[in-house]
Structure formats: C-alpha cells, structure tokens
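Enquirer: sequence and predicted structure below; questions after.
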Amino acid sequence: MRTLLALTAAVLAVSTAPAASAETAVLPERPGGAGVVFTDNPAIVDPLPMRAESFSRVADDRAVAVHFTTGTPQCYGVHATVAETPETVTVDLRSGTLPEAVGQACILIAVAGTVDVPLQNPLGARQVLTAF
C-alpha cells in the first residue's frame, strides 16, 4: 500500500509540474532580406527575447540568415543561439542595448535587420523555428 501511495504521489508531482515555457513558431523561408546586417553580439545589455520574422539560406549550408525588426544598429544589438535536432533548427534571438550605448539617448525607430546564425550541421531539409 505504501508503495502504491508513493508511486501515486510521484506521478502527481510530475504531472502537475509546470510545463516548459519555451514556445516556438515555424519561420517562413524568404529570399535574402533587405536591411541592416547585424553581427552576433553576446555582450548586449539587458537582452530580451525577440521573435524572428523569416529566414533565408546562405551560400554555406551550415548557416541561416535570420530576419527581424529591431532598433538602430548604433544603439541595439542581437545575439542568437541555436538548438539543432535531426528534424529542426530552433533559433533563440535576443535584442538588447550595445554596451557602448548604455546611458545614451537612442532614437526609437524600427530597422529591418538580418544576422547569420552558424549551424553545427548542414540545414538540408530541416525546418527552421523561432523561439519566443
């Protein structure tokens, strides 16, 4: 009886645990995007999740160009990380203030941008997702 109660308690604990909060959406493939080319910058300050809008293939099949909208490149930067499976490539895109722009006044204007995201394996026929 104790074993059954312990097992029931364990099942209830697992089934009521919060689910992972990460959500994803399929990124549409679009030809090379116009706009400002950003360089991946892991040093951005106060990074916030940003949903990518589309992607395009690059000459090297071991990267994708991800397209998004952010602020001016004089004040804002982006950082992308990727999780790969045999079926998908999930891009987690973050936007934040450039370290050298902290404390500066920045204009509020939307800028179309793109950043190349390197992959461990060729993209091939895998689906590209954005995390948000």
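Expert: Nice, thanks for sending it over.
Enquirer: switch to C-alpha atoms for all contacts and neighbour counts from now on
Expert: Will do.
Enquirer: who's in contact with the residue nearest in space to the middle of the chain?
Expert: Among the residues of the chain, the one closest to the centroid is Asp92, at 1.6 Å (C-alpha atoms, centre = their mean). Going by C-alpha atoms under 8 Å, 6 or more residues apart in numbering, Asp92 touches Pro49, Met50, Arg51, Ala80, Thr81, Val82, Thr130, Ala131, Phe132.
Enquirer: another structure for you, compare them:
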Amino acid sequence: MKRTVIALATAALALGLAPATQAQSSVDHRQEGTVWMPRLTEITRHEVLPGNQVRVHYWTGDPACYGAHAVLVETPWAVHVRVITGPRLGGADVCTMIALEKSQVLQLSAPLGDRPLHV
C-alpha cells in the first residue's frame, strides 16, 4: 500500500500537480517512529535555549505516515545537528499530503558558548 501512495505522489508531481499543503505552527516533538528510506531534511531555523538546549525546526509530513529524528554530534570545537525523516515503518496505509513544521529540542552536554552550530 505504501508503494501505491509513493507511486501516486510521484505521478502527481510528474504531472505538475502540487500536493495540498497546510502550514501548521511548530510543535516540539520527540523521535517519531523508525523510518525506512531515510533522508536528510533541511533545518529551516534554530534557536539556542537556556539550559544547554537547542531547538531545530524542519518540515515533514503527516506523523501517522512519516517519522523524524535529530542527530546531534558535539565536539569541544563545534556542534553539528542533522534531521532524518522518512516514511514510518508500520505507519498508516493512507496518508494525507500535508506539510507540517515541527521542531525538536536537543540537550547539549555543555553550553554552546562560542562553538559554531552547524545545521
């Protein structure tokens, strides 16, 4: 069934039909399910928060169908963050083509300080 959804979405894009999108306000999320066909997703913005935390914002699909998780790598010289998204294993059989802005709060082991944040 998931292959059918992907095939239909691909066909719609090939015909020049834009998927219906609905912008929703950003809400903090934790990791959302295991994904197959993972891909790097653009981080659209980030915020440095108190308490050694960083919030990253990104766009993804319906959480019933798409999963996301952030990968954080810290060194004494820099902090690197990547967001991985993809179709969820065991996700819904029928998915809406909706775009959702989501965010995740990541806990750093030390204050960001002068270290550059690479997103």
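Expert: Thanks, I have it. Only a predicted model underlies this, so the values are computations on that prediction, with no experimental measurement involved.
Enquirer: overlay them and tell me the TM-score.
Expert: The TM-score (TM-score structural alignment, normalised by the length of the second structure) is 0.68; 95 aligned residues with a C-alpha RMSD of 1.9 Å.
Enquirer: how about the residue nearest to the centre of the first structure, what's its partner in the second structure?
Expert: Matched by TM-score structural alignment, Asp92 of the first structure corresponds to Arg82 in the second structure.
Enquirer: what's the nearest residue to Thr69 of the first structure if we skip its chain neighbours?
Expert: Distances taken as C-alpha to C-alpha, 6 or more residues apart in numbering put Ala112 closest to Thr69 of the first structure, at 4.6 Å, once the chain neighbours are dropped.
Enquirer: if I look at the one you found, how far off is Val37 of the first structure?
Expert: Noted for Ala112 of the first structure: a distance of 9 Å to Val37 of the first structure, by C-alpha to C-alpha, to the nearest Å.
Enquirer: I'd like to know how many residues surround Ser25 of the second structure.
Expert: 9 (other C-alpha atoms under 10 Å).
Enquirer: work out for me the element the nearest residue to it once chain neighbours are set aside sits within.
Expert: Nearest in space to Ser25 of the second structure, with sequence neighbours left out and distances taken as C-alpha to C-alpha, 6+ apart, is Glu101 at 6.3 Å. In the assignment (DSSP states H and E), Glu101 of the second structure maps to strand 100-107.
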